[in-house]
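J.: Okay, sequence plus prediction incoming.
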Amino acid sequence: MRPSGLVSEVPRLDATDHLCWVYDDDASFDQAVERFLSGGLARGERLLCVGDEVVDRMRGDAAPIPGVPALVASGALDMLTVADAYQAAGEFTPERQFEFYEKRTRQAIDDGYTGLRVVAELSALAADTGRRAELVRWEHVADGFMASGSGMTAMCAYRGDLPADALADVASVHPLVRAPDGTPSFRVFFDEDRVVVAGDVDTFGADRLAALLASSPVGPERAVLDLGPVEFVDVAAARVLARWARALQARSVAVEIRGASPLFGRMWRVLGLGDLVPVTFGQRAG
């Protein structure tokens, strides 16, 4: 099982981890970047910093880690502003971003590094309501890429003064989150062959859950949804899950739900969802 949950400090991350770090000020941001990048150097990973804020600080007199010029000269560290990243990857879409980071990760491994460690400060994209949906979809696709054992690990940083809905959107697609209390109420991420939902899912988050599930890559024949880490799910959320399963079944994709509580199993039956959407319940369903 991938590490997941709410954290108060940057944990020791392995090659499949994906952390959302909501920061309060420059000092706390620098501390998080130092711990994250130092961990990558210790693991023999190539470092990549993306975003105007983090690049400015890495190039400043008080960079979060020592020896930045030497790291850049050796190829152990690369830095891209948002404009540079767009120029390198093309128009911002999840598909183009995937191609860009897959190539960067493969190149790092081919060059003898153990993987690619990325810190990306993307507050400007999260604040842009016209681009936020694509950003969230990319974060979700990226999580699947990291969970697959690609060799890429990432810390995605966002300012704490962003609107609450923006923070909830971006944080909800990370297994590991440092964010204000109550943000997000639930998370959707990947672990091996399954989509995992964790936290509390209710009417207020039903639309967000529907959007995330719709963008979740699944196998061509079978999808597994793990509700083991869910603490609460209401009727609206159950109906979202049923609609997602029905859409997959229309594509001849079988759906298995694992880890559902006995209460969820009873609610599924009482609502008649099992008659509309025949799914397989794994361990713990009642």
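T.: Arrived safely.

J.: hey, let's count contacts and neighbours off CA atoms from now on
T.: Fine.

J.: Residue 106 and residue 80, how far apart?
T.: 18 Å (C-alpha to C-alpha, to the nearest Å).

J.: now swap in residue 25 and tell me
T.: According to C-alpha to C-alpha, residue 25 stands 22 Å off from residue 80.

J.: Would you mind telling me which of those two has the busier surroundings?
T.: Applying other C-alpha atoms under 10 Å to residue 25 and residue 80 shows that residue 80 carries more neighbours, namely 18 against 11.

J.: if I look at that one, how far off is residue 46?
T.: 14 Å.

J.: what do you get for residue 133?
T.: For residue 133 relative to residue 46 (C-alpha to C-alpha), the value is 29 Å.

J.: which of those two has more neighbours?
T.: residue 46 (27 against 18).

J.: I'd assumed residue 115 was in contact with the more buried one.
T.: Yes: judged on C-alpha atoms under 8 Å, residue 46 makes contact with residue 115 at a distance of 6.3 Å.

J.: who touches both of the two?
T.: residue 108 (C-alpha atoms under 8 Å, 6 or more residues apart in numbering).

J.: Let me see the contact set for the residue nearest the centre of the chain.
T.: Central residue of the chain (C-alpha atoms, centre = their mean): residue 174, 3.2 Å from the mean position. Listed by C-alpha under 8 Å, 6+ apart, the contact partners of residue 174 are 18, 19, 20, 139, 140, 143, 187, 188, 189.

J.: what do you get for residue 63?
T.: Taking C-alpha under 8 Å, 6+ apart, we find residue 63 in contact with 30, 57.

J.: and it, which of the three is it?
T.: Under DSSP: H, G, I helix; E, B strand; the rest coil, residue 63 falls in the coil class.

J.: Check the gap between it and residue 43 for me.
T.: Between residue 63 and residue 43 the distance is 20 Å, computed by C-alpha to C-alpha.

J.: try this one side by side with the last:
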Amino acid sequence: MRGLGVHDHVCWCFDTRAEFRARAAEFLADGLRAGQRVLYIAGGEPGALAAELRQVRGWDDALTSGAAGVASVEGTYTARAVVDPAQQVVTYAQLTEQALAEGFRGLRLAADATSLVRTADQVEAFARYEHLVDSYMASAPLSALCAYDRTELGQARIEQIACMHPIANSGAAAFRVHAGGRPGCAATVSGNVDAASVKLWTHALRWARPRPDSDDRLVLDAAGLEFISHRGLLELAEYARQRGGSVVLHDGPSSAARLTEVLGLSGVRVDPVRRRPRDGLRRAPDSERTR
């Protein structure tokens, strides 16, 4: 989990606590080297959490100086809590601004959020939060590794959360809906929206709530969208129609352009395609982030 930037937002699904600790250690060590304040959030007592990352070079000194911190999920959230999406973003924005005011280059956090997405209500609120905080990260020096235990949650729930991140480990989600940052685009969509994932696609649109522009067009950056089924297009057109607009898939796949013609979807337009290479980590192109 190395080499990520000051705006990156990662979903990492793990199978053991040891795997999570290893990825978090890499991610936070990079942050310390980059001059960011880092925060480790997981289940357990703060003293035990601090000891979990002692393999990170300079970790004890960072804890003493305030460059690093730990927080217990149990001490931060009540049991079976449903987060307030907007307020949660405000909390991390304030922590980011505080880090900047104290001379750091930003804030980087690694959090095991498994306990916050166990119920359907929790998932809906947290998925909305993930999209809102991704929008904040697009222009602010906040980066996050959001970790979820696959053995506790199961693949279906993992997909519900992973699809709201620009970056996820392989197999976590078939598609992603995230903030991006490309000028003129309400959101970014990438991956594959096929028959098996179209129900989740409908939920993801509702959680993200991208809005049409002043010309009543819902413009989506689709450069990373490899495929969208006819049902996916119909759901997208209906979403835009309910909000009084049409849909533009900017740099969308040619197959989507053909489908819109076959289906007669006058409210959907696919702009010329400019494909971008994708890697196994499902990373958002740098141009999608405002630096």
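T.: Cool, got the structure. Everything numeric here is computed off the predicted structure, so don't read it as measured data.

J.: Tell me where the stretch 51-200 of the second structure has helices.
T.: Counting by DSSP state H, counting those that start in this stretch, the stretch 51-200 of the second structure has helices at residues 59-65, 73-76, 85-101, 120-137, 150-153, 155-162, 198-208.

J.: neighbouring contacts of the last one?
T.: It refers to helix 198-208 of the second structure. 124, 127-128, 131-132, 160, 163-164, 177-178, 193, 231-232, 235-236, 239.

J.: can you tell me which two in the residues you listed are farthest apart?
T.: In the contacts of helix 198-208 of the second structure, two members sit farther apart than any others by C-alpha to C-alpha. They are 132 and 231, at 26.2 Å.

J.: which of the two has more neighbours?
T.: Neighbour count, other C-alpha under 10 Å: between residue 132 of the second structure and residue 231, residue 132 has more, with 21 against 16.

J.: Can you name the residues that contact residue 21 of the first structure?
T.: So residue 21 of the first structure contacts 155, 156, 157, 158, 177, 178, 179 (C-alpha under 8 Å, 6+ apart).

J.: Let's see which of the residues you listed end up in strands.
T.: In this view, the contacts of residue 21 of the first structure that belong to strands under DSSP state E are 155, 156, 157, 158, 177, 178.

J.: Give the aligned equivalent of residue 93 of the first structure in the second structure.
T.: With TM-score structural alignment defining the correspondence, residue 93 of the first structure maps onto residue 84 in the second structure.

J.: got a list of what that match touches?
T.: 125, 129.

J.: which of the contacts of residue 21 of the first structure does the second structure keep?
T.: Retained in the second structure (both residues aligned by TM-score structural alignment, their matches' C-alpha atoms under 8 Å) from the contacts of residue 21 of the first structure: 155, 156, 157, 158, 177, 178.

J.: is it possible to export the residues you listed to TSV including neighbour count?
T.: Formatted as TSV, these follow (neighbours: other C-alpha atoms under 10 Å):
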residue	neighbour count
155	25
156	22
157	25
158	26
177	27
178	21
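
J.: Just give me the closest of those to residue 124 of the first structure.
T.: Out of those, the member with the shortest distance to residue 124 of the first structure (by C-alpha to C-alpha) is residue 158, at 8.6 Å.

J.: Buried residues, stretch 14-27 of the first structure. List them.
T.: Buried residues in stretch 14-27 of the first structure, defined by neighbour count with 16 or more other C-alpha atoms under 10 Å: 14, 15, 16, 17, 18, 19, 20, 21, 22, 23.

J.: whoops, I mixed them up, stretch 69-80 of the second structure
T.: Under 16+ other C-alpha under 10 Å, the buried positions of stretch 69-80 of the second structure are 69, 70, 71, 72, 73.

J.: Leaving out sequence neighbours, find the closest residue to the alignment partner in the first structure of the third one.
T.: Think residue 71 of the second structure. When the first structure is aligned by TM-score structural alignment, residue 71 of the second structure is paired with residue 80. Of all residues beyond its chain neighbours, the one nearest residue 80 of the first structure is residue 50 (4.8 Å), with distances taken as C-alpha to C-alpha, 6 or more residues apart in numbering.

J.: Can you report how many residues lie near the one you found?
T.: There are 21 residues near residue 50 of the first structure, going by other C-alpha under 10 Å.

J.: Give me the distance between the residue mapped onto it from the second structure and residue 25 of the second structure.
T.: Aligning on TM-score structural alignment places residue 50 of the first structure opposite residue 41 in the second structure. Residue 41 of the second structure sits 12 Å away from residue 25 of the second structure, going by C-alpha to C-alpha.

J.: Longest strand in the second structure, please.
T.: Assigned via DSSP E, the second structure shows its longest strand as strand 217-228.

J.: report the angle between the axes of whichever helix or strand comes after it and strand 217-228?
T.: Downstream of strand 217-228 of the second structure, the next assigned helix or strand under DSSP states H and E is helix 230-242. Angle between the axes of helix 230-242 of the second structure and strand 217-228 is 170 degrees (criterion: axes from the mean of the first three to the mean of the last three C-alpha atoms, to 10 degrees).

J.: Now tell me what touches helix 230-242 of the second structure from outside.
T.: Against helix 230-242 of the second structure from outside (C-alpha under 8 Å, 6+ apart): 193-195, 198, 201-202, 205, 212, 218, 246-247, 256, 259-260, 263, 265, 267-268.
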